[in-house]
Each structure stands twice: as structure tokens, then as C-alpha cells.
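[1] sequence plus the predicted model coming up.
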Amino acid sequence: MFRLDDKVVVITGGGSGIGKAISTTFAKQGGIVYILEMDEKGAALTVDEITTEGGKGSFFKCNIADQQEVKTVIAQITQKHTTIDILVNNAGIAHIGQADTTAEEDFDRVVAVNIKGVYNCLHETIPFMKEKGGSILNMASIAALVGIPDRFVYSAAKGAVGAMTLSVAKDYIGYNIRCNCISPARVHTPFVDGFLAKNYAGKEKEMFEKLSKTQPIGRMAKPIEIAHLALYLCSDEASFITGCDYPIDGGFVKLNN
């Protein structure tokens, strides 16, 4: 079950964290993985891990906020394979701030990556899915479902991802293209460790425990747990699922009172 044998997979932001876990997991299940990533070192390490374990993977340095860059990369992939079976829009950036403390340049930067970047990849990939169908998975967030302090533009952007998911699911259902999204709560990634080191120097352990316990289950998610849900939703076993958002949040949305 959940095999992706010879399926052509495009994953954005596969150089670390959730994206890396999805990339390596999909490759283990037989997918031919192409990573679009600005972090060349991280992407190369992910590809090394994939190939060392006998999988198929490669990466392109690509700024997903630039449609021409995305167009060029997708063209190279489809020249080799003619089709794309799976697209995972995982890449995104975070921002801390409220409506009156978020600078215009920061607002524009988050929108460019987290909204326009998703649009660019959809725009360039969907035409190659129309003939045979495909699966699209977008990375949303519980920040789009509940009010989280100091996450104004990040929450707005992830809300847009959820809306784009529904639109794509509706517009392309006749082409056998499925589109779903995942909404994680806090996930223990290198980004979290870097955030704590930068903002809570000397109190990293204390703050890590505090952030972990905001999930009723008592801990943060592991990237591999997000990857396993992603694998299911992109596999043929989930062929009856489209237009859905899946919170994976340790009870955060429903059980926090």
C-alpha cells in the first residue's frame, strides 16, 4: 500500500524539516522526486539521503516566488518525463507580527512566497496533470483555523492556501486532479530550534517545553508524522479524497479550551 512507483513528484522546500521528510518518504515509496529549493546545501543533503538508500531524487535551485524560474524548472522536468503526477507545495516562510507591527516589506515577502509561490507552482504544473490526472497537496497551517498571537500575515497567507486548495479541487475534478491540504500545529524542525536560539537565548529548553505543551497531546509533531499523512493523501489509496483540509495538531484546534 501507499506505493508511488515511478510517479513523478515535485516538492517545494525539500531541503529541511517537513519538506525533507516528505521527500525522503516519497522516494522510499518509489517516487521520482524533484525538489525545488533555495537552500542548495540542504537540498543536496536530502538528495544524497534519497540516493544512498536507493531512491531517485534530484533538486533545482528555484525561487518559487518567481514564475519564470518555476516555469523553467517544470519545463526541464517535463521534457524528461512529459508528465507530473504529484505536486507538494510545502515551501513557506514564517513571520512574527501583528497588523500594526508588520512592515510592508515583510507582508509582501510572506505573500510572495506563501501565496504567490503556491500559485506559481499550480500554474505551471496543472497543465501537465490534465491528461492523466494527479494529486496536489498544499501545506496550510492551524494558524488559518484559529487565532494565534503575532502571526498576522502568516495566518492570512495560510488561509489563502486553504482557499486555493478548494478552488483547485473544484476546478479540476473533471480532470481527475485531486487537491488537498494539511494543517500542522507546531512541528519540531530546525526552524524551531533556530527561532528559540535567536529569540530566547539561554532559555531554549524552557521555551521548547512551553511551546510543546500548547498541543494537548503534550509535544510537537515530528516531521515524519506529517510526511506519513502526506504520503497517504498523495497515494492512490486516497483516490476518493479531494478538497479536504487535514489538521494534524495533537488536539490543538478541537481540544484547547
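    Sure thing, it's come through.
[2] from here on, contacts and neighbour counts on C-alpha atoms
    Noted.
[3] contacts for whichever helix in the chain runs longest, please.
    Using DSSP state H, we find that the single longest helix of the chain is helix 152-171. Helix 152-171 is contacted from outside by 93-99, 102, 107, 110-111, 114-115, 118, 138-141, 143-145, 148, 177-181, 242-245, using Cα atoms under 8 Å, 6 or more residues apart in numbering.
[4] nearest residue to the middle of the chain?
    The residue lying closest to the centre of the chain (Cα atoms, centre = their mean) is residue 90, at 1.7 Å.
[5] I'd like to know how many residues surround residue 156.
    17 (other Cα atoms under 10 Å).
[6] how close does it get to residue 84?
    Per Cα to Cα, to the nearest Å, residue 156 is found 29 Å from residue 84.
[7] returning to that earlier point: can you pull the contacts of the residue nearest to the centre of the chain?
    Here residue 90 is in contact with 11-14, 18-19, 138-139 (Cα under 8 Å, 6+ apart).
[8] buried ones in the longest helix of the chain?
    152-162, 164-166, 168-169 (16 or more other Cα atoms under 10 Å).
[9] show me what the helix or strand following it packs onto, helices and strands only.
    Proceeding N to C from helix 152-171, the next assigned helix or strand is strand 177-184, under DSSP states H and E. With contacts taken as 3 or more Cα pairs under 8 Å, 6 or more residues apart in numbering; DSSP states H and E, strand 177-184 sits against strand 134-139, helix 152-171, helix 223-234, strand 245-248.
[10] contacting residues for the nearest residue in space to residue 223 that is not next to it in sequence?
    The shortest distance from residue 223 to any non-neighbouring residue, by Cα to Cα, 6 or more residues apart in numbering, is to residue 18 (4.7 Å). Contacts here follow Cα under 8 Å, 6+ apart; on that basis residue 18 touches 90, 189, 223-224, 226-227.
[11] hmm, 10 Å instead?
    Taking Cα atoms under 10 Å, 6 or more residues apart in numbering, we find residue 18 in contact with 90-91, 139, 187-190, 222-227, 230.
[12] below is an additional structure, to be compared with the one above:
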Amino acid sequence: MRLEDKVAIITGGANGIGKAAVEIFAREGAKVVIADFAEEQGKQLESELREKSFDVQFVKLDVASRESVQTMVQKVLSNYGKIDILINNAGITKDAMLVKMTEEDFDRVVDVNLKGVFNCTQAVVPHMIEKGYGKVINTASVSGVYGNIGQTNYAATKAAIVGMTKTWAKELGRKGINVNAVSPGFTRTSMTEKMPEKILNYMESIVSLQRLGVPKDIANAYLFLASDEASYVNGHVLNVDGGIMM
């Protein structure tokens, strides 16, 4: 198994891409912390996987709250004694055209998608430094590279994550910690379920593979970067987008 005895925190792990990652990491031998604000879904996933004898634990987490993040980290250390892998997967959208976007919606997306990544990484990394080993994987987006209509806030946070990833890779590589990012393209999640079918059809048409991604596509990229197979990959942004913008 590729992650045997590793301890992994996956934020936003109760749904979508995060849920797929939790399932894959558990099957690969990791002890997985499902860190999410969605308590009902998180506990349900925990129960389902424990019935299959996987070592998983749900911890309620608001990534935008430093206090919540610190509490989560302490619970993980109390239970497992270490943190090997951090997947900063949690994210939200509050889309609107620039002239209609509210300050509240702009700030909330920044708090979760950007500051949340900062909060979690800053809380976890000192424990990785102490052990001389760690994998940090951030979730960017093609929107952060190419922009997307109606996503001023979301695109800004995802572009910033690319910059933070490369900065942290330079700072932490000498400490034995790999920091990379995955940049998903159009992926079928609860976010896309709300979109009109004609928009989804258009999105498929501009992808070279002529399909939208599924959560497992992104989770498999997380798995590679979290494994020792990627021990010499650092500061990289891995596009998993079906060839949308070549």
C-alpha cells in the first residue's frame, strides 16, 4: 500500500473531491482525518469506512477559524502522534459578476479558500519540521490561471494558492517537506450540479478529452503527490483538467 501507516488530514473531506480522496487514501493504508464543517456528511463517511475496517476519524473544522484549526491539529496529534500529509482541499464558491459581487461574498471566499489554506498549513508544518518529513498538497484551479467569468473572488484565491505553494516549497524543501498543488479543471461535484445542462455541455466541448472530470481523477493526483513516488517533486502545480487549455 502506498500510504501505509501515514497520517493524512484532508480538509473538505466529507464531500466531492475530498470524499474521493478520503476513500482512496484509506484504501492505500493511511490513517485519515476527515476535516470538514459538514458534520452530518462527515460522520456518515466516517461510519461507512470504519465498517470496512479503515482507520478514519471525522473532526469538525472551520478552516477560516484559527482556533478551530488548532483544536483539530491537537486532536490529530493526541490520537496519532504525528501528521504526515495535509491536503488543503476545502473550498467554496460565491459567484457573481464583478459589478454585482458583494464585499461579504468576496471576503468569505478569501477567508475559506486562501486564509484557510494558510491557517491549516501554518498549524501543521511545525510538527512536520520536527519529524523532518511531510507532504502538503494545495488545491488550485484552472480558474486561477486563466480566469473565469463571475469568479473574481474564487479565481483570485486560486491564483494566490499557486504563489503560496511555490513559496512554501522553497522554504520547506530543506526541512524534508514537499509542497505541491493540484489544479483541477471542470469537475463534476455539487458545485456543478447547480449549473444549467447547456453550460455543462459547453464545458465538455472545450475539454480535449470531451468529458468533465470526476472527483476520483483529482483524488488520484493527490495520492501520487502524497506518496513517496513523488519524493522529488516540489513546488509543482499539476494540472488535472483533461487538456482544457493547451
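    In hand now; what should we look at? All of these numbers come straight from a predicted model, not from anything done at the bench.
[13] mind checking the TM-score on these two?
    Scored against TM-score structural alignment, normalised by the length of structure 2, the superposed chains reach a TM-score of 0.95; 245 aligned residues with a Cα RMSD of 1.3 Å.
[14] out of the helices and strands packed on strand 177-184 of structure 1, flag the one nearest residue 55 of structure 1.
    helix 223-234 (15.5 Å; Cα to Cα).
[15] what range does that closest one cover in structure 2?
    On structure 2, the counterpart of helix 223-234 of structure 1 by TM-score structural alignment is residues 215-226.
[16] now do the SS call for the residue lying farthest from the centre of structure 2.
    Within structure 2, the residue lying farthest from the chain centre (Cα atoms, centre = their mean) is residue 99, at 29.2 Å. Secondary structure state of residue 99 of structure 2, per DSSP: H, G, I helix; E, B strand; the rest coil, is helix.
[17] same question, residue 32 of structure 2
    Residue 32 of structure 2 is classified as strand under three-state DSSP.
[18] off-centre distance for stretch 40-54 of structure 2?
    Put simply, stretch 40-54 of structure 2 sits 19 Å off its chain's centre (Cα atoms, centre = their mean, to the nearest Å).
[19] same deal with stretch 194-206 of structure 1?
    Counting by Cα atoms, centre = their mean, stretch 194-206 of structure 1 comes out at 25 Å from the chain centroid.
[20] and the end-to-end length of it?
    15 Å.
[21] could you do stretch 102-120 of structure 2 as well?
    26 Å.
[22] now do stretch 183-194 of structure 2
    Stretch 183-194 of structure 2 has an end-to-end distance of 21 Å (criterion: Cα to Cα).
[23] which residues belonging to that stretch are considered buried?
    Quick answer for stretch 183-194 of structure 2 (16+ other Cα under 10 Å): 183-188.
[24] same question for stretch 15-26 of structure 2.
    For stretch 15-26 of structure 2, by 16+ other Cα under 10 Å, it's 15-26.
[25] let me know the closest of these to residue 198 of structure 2.
    Checking these one by one against residue 198 of structure 2 (Cα to Cα), the nearest turns out to be residue 16, at 21.9 Å.
[26] that closest one touches residue 190, doesn't it?
    Yes. With contact defined as Cα atoms under 10 Å, residue 16 of structure 2 reaches residue 190; the gap is 6.8 Å.
[27] what stretch of structure 2 does the host helix or strand of residue 22 of structure 1 fall on?
    Using DSSP H and E, residue 22 of structure 1 falls within helix 17-28. Using TM-score structural alignment, helix 17-28 of structure 1 lines up with residues 16-27 of structure 2.
[28] what sits against the closest residue to residue 191 of structure 1 other than its chain neighbours?
    Excluding the flanking residues, the one nearest residue 191 of structure 1 by Cα to Cα, 6+ apart is residue 17, at 7.7 Å. By Cα under 10 Å, 6+ apart, the contact list for residue 17 of structure 1 reads 42, 187-192, 222-224, 226.
[29] and those residues, which is closest to residue 78 of structure 1?
    Out of the contacts of residue 17 of structure 1, the member with the shortest distance to residue 78 of structure 1 (by Cα to Cα) is residue 42, at 23.8 Å.
[30] ok, the closest one to residue 20 of structure 1 distance?
    From residue 42 of structure 1 to residue 20 of structure 1 the distance is 9 Å (Cα to Cα).
[31] shared neighbours of these two, anything?
    13-14.
[32] which among the contacts of residue 90 of structure 1 count as buried?
    11-14, 18-19, 138-139.
[33] what is the neighbour count of residue 78 of structure 2?
    10.
[34] name the surrounding residues that touch the strand or helix carrying it.
    Here residue 78 of structure 2 is covered by helix 66-80, with elements defined by DSSP H and E. Outside helix 66-80 of structure 2, the residues within contact range by Cα under 10 Å, 6+ apart are 5-9, 31-33, 35, 57-63, 81-83, 115-116, 118-124, 127.
[35] residue 244 of structure 1 and residue 139 touch, don't they?
    No. With contacts counted by Cα under 10 Å, residue 244 of structure 1 stays clear of residue 139, the gap being 11.9 Å.
[36] identify the contacts common to those two.
    162, 165, 180-182.
[37] state the pair within those residues that is farthest apart.
    Between all members of these, the farthest pair (by Cα to Cα) comes out as 165 and 182, at 10.1 Å.
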